[in-house]
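1. just coords:
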């Protein structure tokens, strides 16, 4: 192999130490997606004196994406830099990648394998359960212990936070850090300016929620009654403020590190977490929970300033995979972090990622299902006292989509299906785009009948909680949080009687919410919906509003998806496909489709995709169920979710994407991590190819 090809190999392998003489070797080495080599190649390279490390996210080759660097990408993940060429002349710590020169006031630990690290860095690494060398993967018999009392210099540098002073206890072959009984060691929230330049009363229109209404038809003759008349209620959230004027976030990530996450999945997860850490601000706080057979808190709720980011990256980089999958235990730890915290940021959320079936709470010891209540995985505190949304991510084709969807639905979060492992970072980026742009909280929409003869028949609001009074004259929709520029559409139906008046007022709509930044309540002026009541009907039939028809089609499609899933779960895939086909025919004949409405066309394409994923039991089990559930989550909350291969594969998925979400996905796709070479773009794949195993190998050019 020529020297230029070896340069590409070294770039792809990231942290590999290659002696100069090895560059003259003519043997070819095949590198797969996680930067690893085959066992025979590993032995051959190892014999030549090369040390292979497979734990760092920098070893992962990201699939094809635009590689344009951005200013925000500089210095994202310190552990993604290249190691020194010779371990014998090591000048930097392999964990923090800072200078490691004697005499600088920091202790240096040299392990039995001869690799050296900052003492504080390696004790933190050991604290998280690792007793193998981060560079050569040698198993250590002797490990460093950190004394309880840090020195003055360590206190000054912030290298030894209180959460890191716990004793280490040995259980079997694993080291575990003892955890406090109460998680009240969260970082203090500094007093922030919560008063904008303008008072709430004088807030400009573009900083308030916009309410629009649209009746199904604008006029109904006096002599005609109209059953199930529909009124569209459209809410538009205000635009996002600057980084310094948005609501800070408390985020807890609950990450599956069971044995099935080994290799590529874990490395991609570390990289995605690096993206999350990089894009949290100094007032945002992050905690990391890792779970397999048990759960442990790797990182308390800490502010993401420079020190917090560095230590968060260090904790994430220490993740290793083994054991079973105990989702309930992981969520219990995450809920405890939120419950025990001393202070709270305005926005709180939990992110849960898992690639497998829960083998402890839902499944019995022998693998038999012990209960069908998937909500048992979700601590009651999250639903009742905390009311914190859990955004779930089903990773790969082996996860329990029903469990993940149930958890998200019960908590008010969304469920995303990550079919292709490489898009995990984009999926996280899209979710972060929403969490970092919350502009309203506790949003409550009231819909009240105006004319004395009217009653509300229903309010269609998806998964949002709706309550009607006994006399059906008043209804309320509990919307909660809104992301910047987010749209919500609700349909109120009522029966219109005959009338003798020229203009009939139908409904009045108003809403109230709390500004998360100022914590002040805001109430908007009510909007009244009216229709004309002429003596006679004009020429031709009544023309239905395309806006109303579009939203009715969305609800029809979601209902068909839900019904088809129920039939498919009963074993009748042919019946499920027939339900979807009938809905597609109905959409094709609708007013909005005839007008070329992009959303309705996208709904038809989505139903066709689901039909393909229900063509046989194997495909349905592998991806059809998860694809349907992620779609239902998206439509019921009117919020973007990752679907299948990517977060933006169809125009339909972009309907719910906000500007901030799209921007974060672009950042994710253009972020450059270390020296990762561009890879050839693979040709488009058929559905059967997309459902094949994801262990795709990339070979260097010969």
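-> Nice, I can see it. This structure is a prediction, so every number in the text was calculated from the model and none was measured.
2. can we go C-alpha only for contacts and neighbour counts from here?
-> OK.
3. Now the element after the helix or strand containing residue 254, going C-ward?
-> Assigned by DSSP states H and E, residue 254 belongs to strand 249-256. Following strand 249-256 in sequence order, the next helix or strand is helix 264-279 (DSSP H and E).
4. For that following helix, enumerate the helices and strands it packs against.
-> Applying 3 or more Cα pairs under 8 Å, 6 or more residues apart in numbering; DSSP states H and E, we find helix 264-279 packed against helix 306-317, helix 424-435.
5. would you turn these into a markdown table with distance to residue 472?
-> Putting the helices and strands packed on helix 264-279 into a markdown table (distance: least, Cα to Cα, whole Å) gives the following:
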| stretch | distance to residue 472 |
| --- | --- |
| helix 306-317 | 52 |
| helix 424-435 | 34 |
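6. Which of the ones you listed has the highest mean neighbour count?
-> helix 424-435 (a mean of 25; mean count of other Cα atoms under 10 Å).
7. here comes the other one, which I'd like you to weigh against the first:
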């Protein structure tokens, strides 16, 4: 029992309930007593006292916890002891792991520590040596630095030992009650009055003309400011630039502070979220992957607000809802952490069933938060629904994975984005990308297991900052002889109506400070006047908090028409977006060539695009986006050097890039979500802030410790029933 107490005390810093895996030496109790072994931190504290000792920066740990951490694998939290028959790997960064725990993390050559992100010069499968007598792999002695005591506070969850697989039948998952036929048991929303907005003026063309709380900005840029009167253009380009500002949210916050008569006003002006996470817990997720998934989910749970609601679907061969859509209050968080901690990896991969059940939760809910989204994570391929065999179906039909209500096949108008995360080298990038594309979400490629939490952090940083919903952009020709030629909007649905005189782009939700750029092509006739009015832009959108509809109009876009034009200067803004679209098109073409087996042709397509971009106005001006596109195209070329490399990472990297550029939204790509990376052109301040918070937790910085104090303060609260 002593060893169990050591593990329990290590888990105390997690502020969540845990279970102690059985050993072969334990007597098997009746099933009714098994659940009681998932001891809450409160019950542990009340039943056994520990003497606190001062650790770094004021963080207190028990003596026994600090002592035992030096003999504990930082992935599975099981004891490490020489001569026990299990190899031990200690990296040069001094973090120690069981060999079998770290093996899955480095089998593809990954040389980054999953704890501190240090790059290793030696990896267990190649550079380290194994002592068959001691059962130890170690280029350096075990030396757990004092700074890593913080990692006991981050979501390091105990896993069953591989040799105890026979005892997994004794682990009774939480929430064993049968699932209802209709998921309408969501927890009621916390209805709170919102501060009144300033009265809108009814005069003028727009409901926002005099509104001090403006959530949208519109800017337009013609490709050139002047063109000769006698000259006609069959494909003249105008850039429509949109930005969702955080000014409205800040204004609401100021109003709420100044209106003392209003009570129970939310301290955060953002729109609350209904989030459903659909998590792969198949057999391939065992070991490091499941441990890091639990840690990442712990981060998500701790960063959701009390008005946000969460539900978790775990799927393998089948899918199961761990708990209903619940508000993330203190008790809600503890219940969610308990459920995540109970996950055990086994079985196959049934993505379609997981998505079906996750979608059903969103569809059946009685009450609705303004924002709703699904996060899907998988490290494998669906082996239950999709099949690419047969002469009549050379490619898998990935639409079979997506419920009709998400794909729009049932014409219900129901649209919930699925943000898909492909985990590791063995996931089906094509299916995950298709799921996200069909639903209006993004696809992220998590190549290195250690950045899973950062990838989740970036995603929820956006979801927790939605300021505009159901945005529709209208473009209308002003000059009677003008006509729209095309709307280049990426993956956003667009259409031309009224004989090409009007066009519309359906954008949907925007995060705070997100920007969208659309290229509008028009035919410009000759004229005898001094100027030509081209188009005007109208934005109609819904405020997610007040549910009010707002309309904003731009000024008319005009160009000068002199008799003889002087030197023509191309707009840098227009050229920059042309480069983005051209690079995205090259990526798509290269992917098609690679899927057909022509890797040489794919590399050539990317190389030609790089040469074309290097000759543009943006490149010569050292534009940052143009430099980022060149770096990204080069990275894709390197991931196409062989069929093996392309299958392992090239396909997923390209698809994640296509997802990012087509939606103009940040995705995790490769082994980093660092905001300093050139490919992260679409990160918002909210995403960067959440990423910084995630990395501070992992690195044990003072800011990370300050963030963790609310988590630690929950120790004294009783475990929820």
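-> Thanks, I have it. Not measured: the values here are computed from a predicted model.
8. out of the helices and strands packed on helix 264-279 of structure 1, nearest to residue 670 of structure 1?
-> helix 424-435 (10.5 Å; Cα to Cα).
9. Structure 2: which residue goes with residue 261 of structure 1?
-> Matched to structure 2 by TM-score structural alignment, residue 261 of structure 1 sits across from residue 285.
10. and the closest residue to its match other than its chain neighbours, how many neighbours does it have?
-> Excluding its sequence neighbours, the residue lying closest to residue 285 of structure 2 (Cα to Cα, 6 or more residues apart in numbering) is residue 345, at 5.8 Å. Residues near residue 345 of structure 2, counting by other Cα atoms under 10 Å, number 20.
11. any idea how far residue 392 of structure 1 is from the aligned partner of residue 345 of structure 2 in structure 1?
-> By TM-score structural alignment, residue 345 of structure 2 lines up with residue 321 in structure 1. Distance from residue 321 of structure 1 to residue 392 of structure 1, counting by Cα to Cα, to the nearest Å: 20 Å.
12. could you pull out the helices for the stretch 551-700 of structure 2?
-> 572-595, 599-614, 617-620, 624-638, 643-645, 651-663, 685-699 (DSSP state H, counting those that start in this stretch).
13. next one: the stretch 301-450 of structure 2
-> 330-341, 351-364, 404-407, 429-439.
14. could you dump those helices to CSV with distance to residue 6 of structure 2?
-> CSV is the format used below for the helices of the stretch 301-450 of structure 2 (distance: least, Cα to Cα, whole Å):
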stretch, distance to residue 6 of structure 2
helix 330-341, 18
helix 351-364, 36
helix 404-407, 47
helix 429-439, 40
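15. picking up where we left off before, present the helices of the stretch 551-700 of structure 2 as a markdown table; the columns should include mean neighbour count.
-> Formatted as a markdown table, the helices of the stretch 551-700 of structure 2 follow (neighbours: other Cα atoms under 10 Å):
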| stretch | mean neighbour count |
| --- | --- |
| helix 572-595 | 20 |
| helix 599-614 | 19 |
| helix 617-620 | 18 |
| helix 624-638 | 19 |
| helix 643-645 | 13 |
| helix 651-663 | 25 |
| helix 685-699 | 20 |
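16. The strand or helix carrying residue 3 of structure 2 packs against which elements?
-> Per DSSP H and E, residue 3 of structure 2 falls inside helix 2-12. The contact analysis (3+ Cα pairs under 8 Å, 6+ apart) places helix 2-12 of structure 2 against helix 41-47, helix 63-69.
17. follow-up on the earlier one: list the contacts of the match of residue 345 of structure 2.
-> 257, 258, 259, 260, 261, 262, 266, 292 (Cα atoms under 8 Å, 6 or more residues apart in numbering).
18. I'd like the distance between it and residue 301 of structure 1.
-> 23 Å.
19. now swap in residue 230 of structure 1 and tell me
-> For residue 230 of structure 1 relative to residue 301 of structure 1 (Cα to Cα), the value is 47 Å.
20. what does residue 353 of structure 1 give?
-> In terms of Cα to Cα, residue 353 of structure 1 sits 18 Å off from residue 301 of structure 1.
21. got it, and residue 600 of structure 1?
-> 43 Å.
22. Now do the same for residue 511 of structure 1: its match in structure 2.
-> By TM-score structural alignment, residue 511 of structure 1 lines up with residue 539.
23. Surely its match is in contact with residue 472?
-> Yes. The criterion here is Cα atoms under 8 Å, and residue 539 of structure 2 meets it with residue 472 at 5.8 Å.
24. Is residue 355 of structure 1 in contact with residue 259, as I believe?
-> No. Between residue 355 of structure 1 and residue 259 there is no contact, the gap being 10.1 Å when judged by Cα under 8 Å.
25. between the helices of the stretch 301-450 of structure 2, which gets nearest to residue 310 of structure 2?
-> helix 330-341 (8.2 Å).
26. Off-centre distance for that closest one?
-> Helix 330-341 of structure 2 has its C-alpha centroid displaced from the chain centroid by 21 Å (Cα atoms, centre = their mean, to the nearest Å).
27. Give me the angle between that helix and helix 288-303.
-> In terms of direction (axes from the mean of the first three to the mean of the last three Cα atoms, to 10 degrees), helix 330-341 of structure 2 departs from helix 288-303 by 170 degrees.
28. Can you name every helix or strand that helix 330-341 of structure 2 contacts?
-> helix 288-303, strand 319-327.
29. 10 Å instead, please
-> helix 288-303, strand 309-315, strand 319-327 (3 or more Cα pairs under 10 Å, 6 or more residues apart in numbering; DSSP states H and E).
30. Give me whichever of those is most buried.
-> Of those, strand 309-315 is the most buried (mean count of other Cα under 10 Å), at a mean of 25.
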